[in-house]
Each structure stands twice: as structure tokens, then as C-alpha cells.
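Peer 1: need a 3D model of the sequence below.
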Amino acid sequence: MQAQGTRGRLADTFAAARQEGRSVLVGYLPAGYPTVDGAIAAMRAMVEAGVDVVEVGLPYSDPTMDGPVIQDAADAALRGGVTTTDVLRTVEAVAETGAPTLVMTYWNPVERYGVERFAAALGAAGGAGVITPDLPPEEAGPWLAAAGAHDLDPVFLVAPSSTDERIRMVTKITGGFVYAASLMGVTGARQSVGAAAEGLVKRVRAVTDLPVSVGLGVRDGAQAATVAAFADGVIVGSALVGALLAAERAGSGLSAGLDGIRGLTAELAAGVRRPARPAGDA
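Peer 2: A predicted model of the protein is given here:
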């Protein structure tokens, strides 16, 4: 296994935020929901309202990490016929905003598409990297080679249950940032972010200089501010997806969903800017 380092766009984004004394806001939405074009509009709206980095979810029929909100949206996208090609088109359209754009995907769709083919297509679309929650580091060799060949950051996850040895292994092959799951369980907005998150960030920082971003559970600006006080990045998914789902279930249409996305993103963006952190402090 080979350390991948940080390849440019993500590194620049985290460095700029650090100089501003704030955390990076990472926003997730699945491709294809409510439609391919609707998802693109929603992701671009997130960027306009303050998201720094976008995660484009590749809808999958057998998720292991996604909670019910993301599953509902992903299931609707799959019923609508979304394909990996649609995901790549989404990445291209979102990357045009200038925000580093990642794909969040389980490993099976990448393997079916072809590891080298997927990396080449994502690189050509302007993608910055891929988050692979279920790819074991021990089996990541082919992906690391393909990602390196196409200047993609391979982002891996650690959890509160990760041993120090496992954290060292993961950080050696991760690029861009380390994804720190704040709690054990599936995604979903919660009343509070797991208390183990801050301790996990400290453990990761003890073995790497890579930025550490915390995900799973953040639902509003106050929680974003709490996490931003100790993490380099704040990842929000279910709460943003929920804004689109709520508009659809209310029969309000995409326009109302986009308004909800913009409003919540603006609140979250204010949250990551709230903590008093000295410029240049990690």
C-alpha cells in the first residue's frame, strides 16, 4: 500500500479554511434525486449557499452505512433509472462550480464499472476523489493505483472503534482528508453528535497531518459549530437530503426543495465559521 498524499483541490480548500480560522463544510446529496438534473441543481445550490466540498452519492441497492433518509432518496433515484454515467455527469456539472467534488460510493458499483475505467472517467469529469466506506485498506491496492494515476484522492474512514494500529494503516493510504465517523451506526441527523468524535479526531491527528473531517449526525448550525471547534471539516448529509425529501412529500416541488437546501446550507456555513479558532491553527 502506498501513501497517496493530497492532490491539490482538496488540499487548497482545507488550507484556505485553516487560514480563515474555520472548518470546511462538506455537503452530501445522492445523484439522481429527485431527478438527475434536480440533484445537480441542488448540489450547485449548496455551493452557492456556502458548501466548500461536495460529496456526490452513487445510489446503491444494498447500503451498509446509509440511514433511512439517504436510503429513501437513493431508492427513489434507482427507481428513476440513475446510472453510474449519470453520477459522472453530475460530478462534471458540480465541479464546474469550482468546488472540489467527490464521489461517495460503495465498492461494488466501482468494481462492476471497472476500477481503471471508473478512475479515468471520474478524473476526466473533474472529480477530486472518492470516499469508499466499505473498501478494506488491505484490499485497496488496485484502487490506490488507479486513483493515483488519475490524480484522485482516495478517502477512507475511521470510527470510534478503530484501533490505533488501524488508524495508522488508514491514514497511510488516505488522501485529501480522513473521514472520521462520529459514532457507531448509520447516517442520520441526531440530537447531538457522538461524544467520541473529539477523541477520535485527536487520535487521528496523533499519526497524520491530513485534515480530519467528522460526519454522521450533524443536522444544524449549532451542531456544525460544535464539531468545527475540534475538526478540520464538518460533513452533513442526511439533514440536506431531508430538505429535498420534505419538499417532495409536501408536494411543494423542486423549487421549495432548493430553497430548503439553501437555507440549511447557509445556517451550516455560518456554524463552521462560528468557533473562535486562530488563523493557521489546525
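
Peer 1: drop to CA atoms for contacts and neighbour counts, all remaining ones
Peer 2: Will do.

Peer 1: skipping adjacent residues, who's closest to Ala146 in space?
Peer 2: Computed as Cα to Cα, 6 or more residues apart in numbering, the closest residue to Ala146 that is not its neighbour in sequence is Glu116, at 5.4 Å.

Peer 1: may I have the secondary structure class of the one you found?
Peer 2: Of the three states, Glu116 takes helix according to DSSP: H, G, I helix; E, B strand; the rest coil.

Peer 1: would you map the helices across the stretch 51-200 of the chain?
Peer 2: When assigned using DSSP state H, counting those that start in this stretch, the helices of the stretch 51-200 of the chain occupy the ranges 68-79, 84-95, 107-113, 115-124, 141-149, 164-173, 196-205.

Peer 1: any idea how far apart the tips of stretch 74-84 sit?
Peer 2: 13 Å (Cα to Cα, to the nearest Å).

Peer 1: count of neighbours near Ala119?
Peer 2: Ala119 has 26 neighbours, counted by other Cα atoms under 10 Å.

Peer 1: ok, now the one 3 residues further on?
Peer 2: Under the neighbour criterion other Cα under 10 Å, Leu122 is assigned a count of 27.

Peer 1: would you mind measuring from the residue nearest to it when sequence neighbours are not counted to Ala225?
Peer 2: Nearest-residue entry for Leu122: Leu88, 6.3 Å, with adjacent residues in sequence omitted and distances by Cα to Cα, 6+ apart. As defined by Cα to Cα, Leu88 lies at a distance of 32 Å from Ala225.

Peer 1: give me the element the nearest residue to Val236 once chain neighbours are set aside is part of.
Peer 2: Distance criterion Cα to Cα, 6+ apart; nearest residue to Val236, sequence neighbours excluded, is Gly27 at 5.1 Å. Taking DSSP states H and E as the criterion, Gly27 maps to strand 24-30.

Peer 1: and that strand with helix 84-95, angle?
Peer 2: In terms of direction (axes from the mean of the first three to the mean of the last three Cα atoms, to 10 degrees), strand 24-30 departs from helix 84-95 by 150 degrees.

Peer 1: for comparison, sequence B:
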Amino acid sequence: MIPKYYIIIAAACIVLLFLADPASATPIPVIIRGSVVEMNESAHTVTLRADCERYSCRYNVTGLFVGRVPNREIFSRVKPGEVVEAVFKDWIFQITDPSSGYIVPSRDTHNIRQWYTIQSLAHGDNGTLVSTELFGDPGYVDTPLDAGYRVDYRLSGSAPHAYDYATFPRDTLANTSVRKDAEFSRSVVLATGKVCRYSDTRDNTTITIQFIGGYDAGGMEGKACPCADYHIRVLSEKDRTPLAMGREEESAAPHKSPSGPLLPVLVAGAMILVAGFRRMQE
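Peer 2: From the prediction side, this is the model:
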């Protein structure tokens, strides 16, 4: 017969699994800021150096990261040395240390396989960072588009053979919304490769949006997205010089541990295991 305390420990562990942050059970979007180190057009890759001690990052990772670009438009628009915001996906325990929030430092380049978003950064009117150009999925970034533009989407179409960001079904449609405020709201359905363009005469800005492709993730959105690929550019009469290393830089925000609700769960689990071992020794 199984001892009663074994059953209690097993039940407690099951409860902890349900209480744990769902992000621990699936790869999550990781948003970082850093400088472009290398652009390899033949390999379709970009290498970035994360600089989360100087620029605020949601996860304070360090080191070099290389991955496939969201789309080829980036090679004619972004240059080495520029500071960008970028998104990749990974398991939370692969990239963070629950006690400090930092990835384990390494001299090796981390191959993250795929960049889901890379966006160019510049200083806005009030000195905060804005994005002047975006390559990839606009739904998983921290820095807003310049001039207050916001782009949302809803995808429809046939189910993909695999949730692969490099190969999209050709029949995917993107119901795309462009907003700034209550007075500026536009909506358009874009097929793969199609472009739309909107202007706001109030501030003489223009936004161009090309839908590169994507797939309808359906109920798998939480695990399969980012799943849309756009090229978005905001044009303004104001001087929006791309942020680059060596120029005036944004102050870093205080570092915070990304462990969130995971830390108390881990502590509680350790206490349960210790109690179980003590019972075994009695």
C-alpha cells in the first residue's frame, strides 16, 4: 500500500503545476533591445548584442543572439550599429535565472533560430523611444510606433501544415486595423504581399503597411504566435534619426526579476519535497 504522505506530496505537486505560470509550459515571446552586430543576407540572419544594462528590456538577457530575419526588407533598411528592439521565443528557464533575471553569461552566440520582430528605434518628441519601422509581428512589442499609430490584426485562412514562421499559407488574409485616436481609425483586409497606405493631415504623417504573410493559429494562438509578418513604416516630416551606439542613449530602467509568480511556486515545491524527505527518514 502506498504511504499516505506519498499521496499527499504527489497531490501537492499536481496542484503546483496548475498554479504555475503557463509561460513555464511553453516557449514565450522574449523582447530585448540591443545593437545590430552583423547582417548576413545570404544566410538570411541578423546577429544582435543584447544591451539590457543600458536599455530597458522585459528580460535582462546578455550576450550575442543570431536568428533568421522576419523578412528580407530589413537588409535594405537597417544597418550594423543601429539599436533595435527584437522578439524571439524561448523557454523561460532557458533564458533566465530566477534569482537575478539574467541569462547565464556566455561568450558563445545564442542561436534563437527565428526573430519574430525587429523594429528600428528613434527618439520621439518627448525623448522616449518610438519605432519608425517594423519588420515582423506588431502584436508582441513594447516600443510604440511613431506618431501614435497602432496596428492590430486578425488572421484567417487555411490551417498551416506546420506552425513555421518561414512558410505561410498563401491564402491567409489579414484583417488589419490602423488607429491613432478616436478621430483616426482605418481598417482593411490584406492578402499576402498586399500594401496599404494611410496619411494623417493633422500631423503630416503617413504609415505604409505591407502584409508579408502569416497563418491562422486558431485555438493554438498562445503557443503558435507571433504568427503574422508585416513591414510597417511611419513617415514623418520630423527628424527621426535611427538610434545607434555612441549616440545619446536612454537610461536603463531598474532591473526586475521576471520570475513573477513562479518564485513562490518553486519555494513552496521545495518545502513540500523537504517535508517528504523528513517523513521518509522517520
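
Peer 1: and the TM-score between them?
Peer 2: TM-score for the superposed pair, counting by TM-score structural alignment, normalised by the length of the first structure: 0.27. Supporting figures: 136 aligned residues with a Cα RMSD of 6.7 Å.

Peer 1: of the helices of the stretch 51-200 of the first structure, which stretch is the most buried?
Peer 2: Of all the helices of the stretch 51-200 of the first structure, helix 84-95 has the most neighbours on average by mean count of other Cα atoms under 10 Å, namely a mean of 21.

Peer 1: packing partners for it?
Peer 2: Counting contacts by 3 or more Cα pairs under 8 Å, 6 or more residues apart in numbering; DSSP states H and E, helix 84-95 of the first structure is packed against helix 36-49, strand 53-57, strand 101-104, helix 115-124.

Peer 1: tell me which of those lies nearest to Asp153 of the first structure.
Peer 2: Asp153 of the first structure sits nearest to strand 101-104 of all those, at 8.6 Å, using Cα to Cα.

Peer 1: that closest one - contacts with which helices or strands?
Peer 2: In terms of contacts (3+ Cα pairs under 8 Å, 6+ apart), strand 101-104 of the first structure is packed against strand 53-57, helix 84-95, strand 129-131.

Peer 1: output these as CSV; include the columns distance to Pro142 of the first structure.
Peer 2: Putting those into CSV (distance: least, Cα to Cα, whole Å) gives the following:
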stretch, distance to Pro142 of the first structure
strand 53-57, 22
helix 84-95, 19
strand 129-131, 14
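
Peer 1: and the strands in the second structure?
Peer 2: Under the criterion DSSP state E, the second structure carries strands at the ranges 28-40, 45-51, 62-68, 83-90, 109-114, 117-123, 129-136, 150-156, 173-181, 184-191, 195-200, 205-214, 228-235.

Peer 1: so which of those gets nearest Gly222 of the second structure?
Peer 2: Comparing those by Cα to Cα, strand 28-40 comes nearest, at 8.8 Å.

Peer 1: and the direction of that closest one versus that of strand 62-68, what angle?
Peer 2: Using the same axes, to 10 degrees: strand 28-40 of the second structure against strand 62-68 is 80 degrees.

Peer 1: confirm for me that Ala225 of the first structure is in contact with Val272.
Peer 2: Yes - taking contacts as Cα atoms under 8 Å, Ala225 of the first structure lies within contact range of Val272: 5.0 Å.

Peer 1: so the two - more neighbours on which side?
Peer 2: Val272 (27 against 24).

Peer 1: quick one: the more buried one from Gln71 of the first structure, how far?
Peer 2: The gap separating Val272 of the first structure from Gln71 of the first structure is 27 Å, by Cα to Cα.

Peer 1: now Ala196 of the first structure
Peer 2: From Ala196 of the first structure across to Gln71 of the first structure, the span is 25 Å (Cα to Cα).

Peer 1: also Ala247 of the first structure?
Peer 2: Ala247 of the first structure sits at a distance of 17 Å from Gln71 of the first structure (criterion: Cα to Cα).

Peer 1: same check on Thr101 of the first structure?
Peer 2: Taking Cα to Cα, one finds Thr101 of the first structure at 21 Å from Gln71 of the first structure.

Peer 1: what of Thr171 of the first structure?
Peer 2: 28 Å.

Peer 1: now swap in Ala39 of the first structure and tell me
Peer 2: Using Cα to Cα, one gets 15 Å for the distance from Ala39 of the first structure to Gln71 of the first structure.

Peer 1: so how many other residues sit close to the closest residue in space to Phe211 of the second structure that isn't next to it in sequence?
Peer 2: Excluding the flanking residues, the one nearest Phe211 of the second structure by Cα to Cα, 6+ apart is Tyr230, at 4.7 Å. Per other Cα under 10 Å, the neighbour tally for Tyr230 of the second structure reads 23.

Peer 1: ditto for Val265 of the second structure
Peer 2: Val265 of the second structure, neighbours per other Cα under 10 Å, totals 17.

Peer 1: ok, it touching Leu16?
Peer 2: Yes - the pair Val265 of the second structure and Leu16 passes the contact test of Cα under 8 Å, sitting 6.5 Å apart.

Peer 1: if we can go back for a sec, what's the closest of the helices and strands packed on helix 84-95 of the first structure to Ala266 of the first structure?
Peer 2: Taking these one by one with Cα to Cα, helix 36-49 is closest: 5.3 Å.

Peer 1: name the helices or strands packed onto that closest one?
Peer 2: strand 24-30, strand 53-57, helix 84-95, helix 253-272.

Peer 1: got the ones you listed as JSON lines, with distance to Ala180 of the first structure columns?
Peer 2: Formatted as JSON lines, those follow (distance: least, Cα to Cα, whole Å):
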{"stretch": "strand 24-30", "distance to Ala180 of the first structure": "13"}
{"stretch": "strand 53-57", "distance to Ala180 of the first structure": "15"}
{"stretch": "helix 84-95", "distance to Ala180 of the first structure": "23"}
{"stretch": "helix 253-272", "distance to Ala180 of the first structure": "17"}
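
Peer 1: so which of these comes closest to Leu10 of the first structure?
Peer 2: strand 53-57 (7.9 Å).

Peer 1: identify all contacting residues around the closest one.
Peer 2: For strand 53-57 of the first structure, contacts defined as Cα atoms under 8 Å, 6 or more residues apart in numbering pick out 10, 24-31, 43, 47, 87, 90-91, 94, 99-105.

Peer 1: now the longest helix anywhere in the second structure: buried residues?
Peer 2: Criterion DSSP state H: the longest helix present in the second structure is helix 262-281. For helix 262-281 of the second structure, a neighbour-count test (16 or more other Cα atoms under 10 Å) marks 262-263, 265, 269, 272, 276 as buried.

Peer 1: what's the most distant pair in those residues?
Peer 2: Farthest pair in the buried residues of helix 262-281 of the second structure (Cα to Cα) is Leu262 and Gly276. Separation: 21.1 Å.
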